[in-house]
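Peer 1: I need the structure of the sequence given here:
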Amino acid sequence: MKLGIFAKTFGGADPETVLKAVADAGFVSVQYNMACSGLPSMPEAIGKEQARPVTEAARKTGIEIAAVSGTYNMIHPDRAVREAGHRKLAALAERCADLSTGLITLCTGTRDPVDQWKEHPDNNTQDAWRDLLEAMGTAVEIAERNNVDLGIEPELANVINSAEKAHRLIAELKSPRLKIVLDPANLFELATIDEQRTIVSSAIDLLADRIVMAHAKDRNSDGSFATAGKGVLDYAHYLGRLRAIGFTGSLITHGLLASEAPRVGGFLKSKLETASTGAAR
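Peer 2: This next block holds a predicted model:
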């Protein structure tokens, strides 16, 4: 596996400055964000002159652009907001070749009208599922036109709030463009160690053939999020299960300060070195 980080962890609006900081902290890949190029995360338009410096910076620093963030609320209650998100996704997809990546990460969304990462009771309704299928259908068409893949992440606050729902979406859409970004800390809040291991193992086994990226953050014992290595997540088990399915992609950490990056990188590197399929249960 390749050790990576959210590029946006580091300050700066110049891709070479940001990617150099990534390399200096000991990482080899990033989930890029257009904010690191001085643009909105989801711009209305991206010129070649704005995209190509990312590829040049990646070449100079030796950092792989594993994916670019394309998150917007795919089931926002206002259709106009969803449609604006589709237009921005298309603008991003059209420039992925110039960004030297073939993967866009998405947010499956929530009915909350303000915060796309906030849970809402209507997320589990048939209407929400219908709107997600429609939105994902549009996104898949955009991906097909531009020869890119789409990474969705099961997380409790969104409409795809479990591995089972992600699997259902894949089955219903029947598109090879739809991939999985797996973050075990998004699959539970409070769980015993055995419950946690069961949840993580089941998710990895169910989605194994679609997992293209893994995330690395953590949970505190009270259920709040934590920086990787500071919480209760069993990383030996998690990474062991990923190795068991033959995953060799990027392990991308996020939810940390730039000052924490070297320490977190060291923690993850040690876990990658020691984790084995025998550690997984």
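
Peer 1: contacts, neighbours, all on C-alpha from now
Peer 2: Noted.

Peer 1: Could you say which helix or strand holds Ala214?
Peer 2: Per DSSP states H and E, Ala214 falls inside strand 211-216.

Peer 1: where do the strands sit along this structure?
Peer 2: Listed from the start of the chain, the chain has strands (DSSP state E) covering 2-6, 29-32, 64-69, 103-105, 149-152, 178-182, 211-216, 218-219, 225-226, 250-253.

Peer 1: export the ones you listed to JSON lines and tack on mean neighbour count and distance to Asp127?
Peer 2: Putting the strands of the chain into JSON lines (neighbours: other CA atoms under 10 Å; distance: least, CA to CA, whole Å) gives the following:
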{"stretch": "strand 2-6", "mean neighbour count": "24", "distance to Asp127": "33"}
{"stretch": "strand 29-32", "mean neighbour count": "27", "distance to Asp127": "31"}
{"stretch": "strand 64-69", "mean neighbour count": "24", "distance to Asp127": "26"}
{"stretch": "strand 103-105", "mean neighbour count": "24", "distance to Asp127": "23"}
{"stretch": "strand 149-152", "mean neighbour count": "24", "distance to Asp127": "20"}
{"stretch": "strand 178-182", "mean neighbour count": "24", "distance to Asp127": "21"}
{"stretch": "strand 211-216", "mean neighbour count": "24", "distance to Asp127": "27"}
{"stretch": "strand 218-219", "mean neighbour count": "24", "distance to Asp127": "31"}
{"stretch": "strand 225-226", "mean neighbour count": "18", "distance to Asp127": "30"}
{"stretch": "strand 250-253", "mean neighbour count": "26", "distance to Asp127": "33"}
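
Peer 1: For the comparison step, fold the sequence that follows:
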Amino acid sequence: MSVGVLAHLFGSLPYKELAPKVAEKGFAHVQLALWKAISDIDFSKPGNLSPGLASAIGEQFDRNGVSISVLGCYVHLFDRNEDVRRANVNRFKELLRYAKQFGAPMVAAETGRNEGGDYTERDWAVMKSTLEELAEEAERWGVYVGLEAADRHLIGTAPELARMLEEVRSSMVGVVIDPGNLLNEANFARQNEVIEEAFELLGDRIIAAHAKDRILLPDGSLSTMPAGFGEMNYELYMKLLNRCKPHVHIVMEEAKEHQMAHSKSYIEGIRSRV
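Peer 2: Below is the predicted model of the structure:
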């Protein structure tokens, strides 16, 4: 269960500079979002990938002792504009096709969100159709779709993600667990219950984990912090993660470069004793 990092926390860099920088900070794997992390190739739209390009990027990381544990795909998967949704689905499918050349076992995303959180049954049906299409593509290429619940998104809770997994029955769709994404101002005081529920409902489907922290501010708002800088119950999180999915990849979020060593050590310290 090694601790990796979001590649774009180092900024957007040429990939031959990014890989050694990740290694210098002591990380053995990354979540790589191409258009967020790589500056010297235009990934602003689908179509530029090839087996050669994907292999070149993957090999550059490998030469520096860093694997790509997750390909991140930050797109809206049920967008009400069908042209936009179709473009987003195609982008996700392109990553699925080339994931193995990167050395990545999965492509992961949240569902997307509408401003105001005005979700309808039609939104759910569109998301289900999207996931069915992505699952079919994932099965074709032997790569996982990682789906993450996030507060205020269409799939914002562990029960909602469990429902979607029940409706789309594919062994190639798994869960990226992130308790920090399940917490909000209303449920933070009972965070243990929220975390335990997530593992009860989703534990056997986890294929990767994210690590951020949350803290309740004096004004009552909930802020996001790097791991070890907040008030989330990491003892419980790591204990349940160790129990359900030993050696699962953990990807750190939020940390700035000067905070990374502290957060990594914090996670590893708790993980080693629970």
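
Peer 1: distance of the closest residue to Phe188 of structure 2 other than its chain neighbours from Met238 of structure 2?
Peer 2: Nearest residue to Phe188 of structure 2 in three dimensions, chain neighbours excluded: Leu216, at 7.8 Å (CA to CA, 6 or more residues apart in numbering). Using CA to CA, to the nearest Å, Leu216 of structure 2 is found at 21 Å from Met238 of structure 2.

Peer 1: These two: who's more crowded?
Peer 2: Neighbours of Leu216 of structure 2 and Met238, each counted by other CA atoms under 10 Å, are more numerous for Met238; the result is 21 against 17.

Peer 1: Distance check, the residue nearest to the more buried one when sequence neighbours are not counted against Arg205 of structure 2.
Peer 2: In this structure, Met238 of structure 2 finds its nearest non-sequential neighbour in Arg271, 5.6 Å apart by CA to CA, 6+ apart. Going from Arg271 of structure 2 to Arg205 of structure 2 by CA to CA gives 20 Å.

Peer 1: Show me what the residue nearest to Phe188 of structure 2 lines up with in structure 1.
Peer 2: Under the alignment defined by TM-score structural alignment, Leu216 of structure 2 is paired with Ser221 of structure 1.

Peer 1: Now do the contacts for that match.
Peer 2: With contacts taken as CA atoms under 8 Å, 6 or more residues apart in numbering, Ser221 of structure 1 has the following neighbours: 190, 231-232.

Peer 1: which one of these sits closest to Glu44 of structure 1?
Peer 2: Relative to Glu44 of structure 1, the closest of those is Gly231; by CA to CA it sits at 38.1 Å.

Peer 1: which residues does the closest one contact?
Peer 2: Contact partners of Gly231 of structure 1, counting by CA under 8 Å, 6+ apart, are 218-221.

Peer 1: Quick check: closest non-adjacent residue to the equivalent of Leu206 of structure 1 over in structure 2.
Peer 2: Residue pairing (TM-score structural alignment): Leu206 of structure 1 is matched to Leu201 of structure 2. Spatial nearest neighbour of Leu201 of structure 2, chain neighbours left out: Ala162 (6.3 Å); criterion: CA to CA, 6+ apart.

Peer 1: Over to Trp124 of structure 2?
Peer 2: Across the structure, with CA to CA, 6+ apart as the measure, the residue nearest Trp124 of structure 2 apart from its sequence neighbours is Leu154 (7.4 Å).

Peer 1: Run through the residues that contact Ala149 of structure 2.
Peer 2: With contact set as CA under 8 Å, 6+ apart, Ala149 of structure 2 has these partners: 110-111, 155-158, 160-161, 176-178, 181-182.

Peer 1: Just put these in TSV and tack on distance to Gly146 of structure 2.
Peer 2: Listed next are the contacts of Ala149 of structure 2 as TSV, based on distance: CA to CA, whole Å:
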residue	distance to Gly146 of structure 2
Glu110	8
Thr111	11
Ile155	13
Gly156	15
Thr157	15
Ala158	14
Glu160	15
Leu161	11
Val176	6
Ile177	9
Asp178	12
Asn181	15
Leu182	16
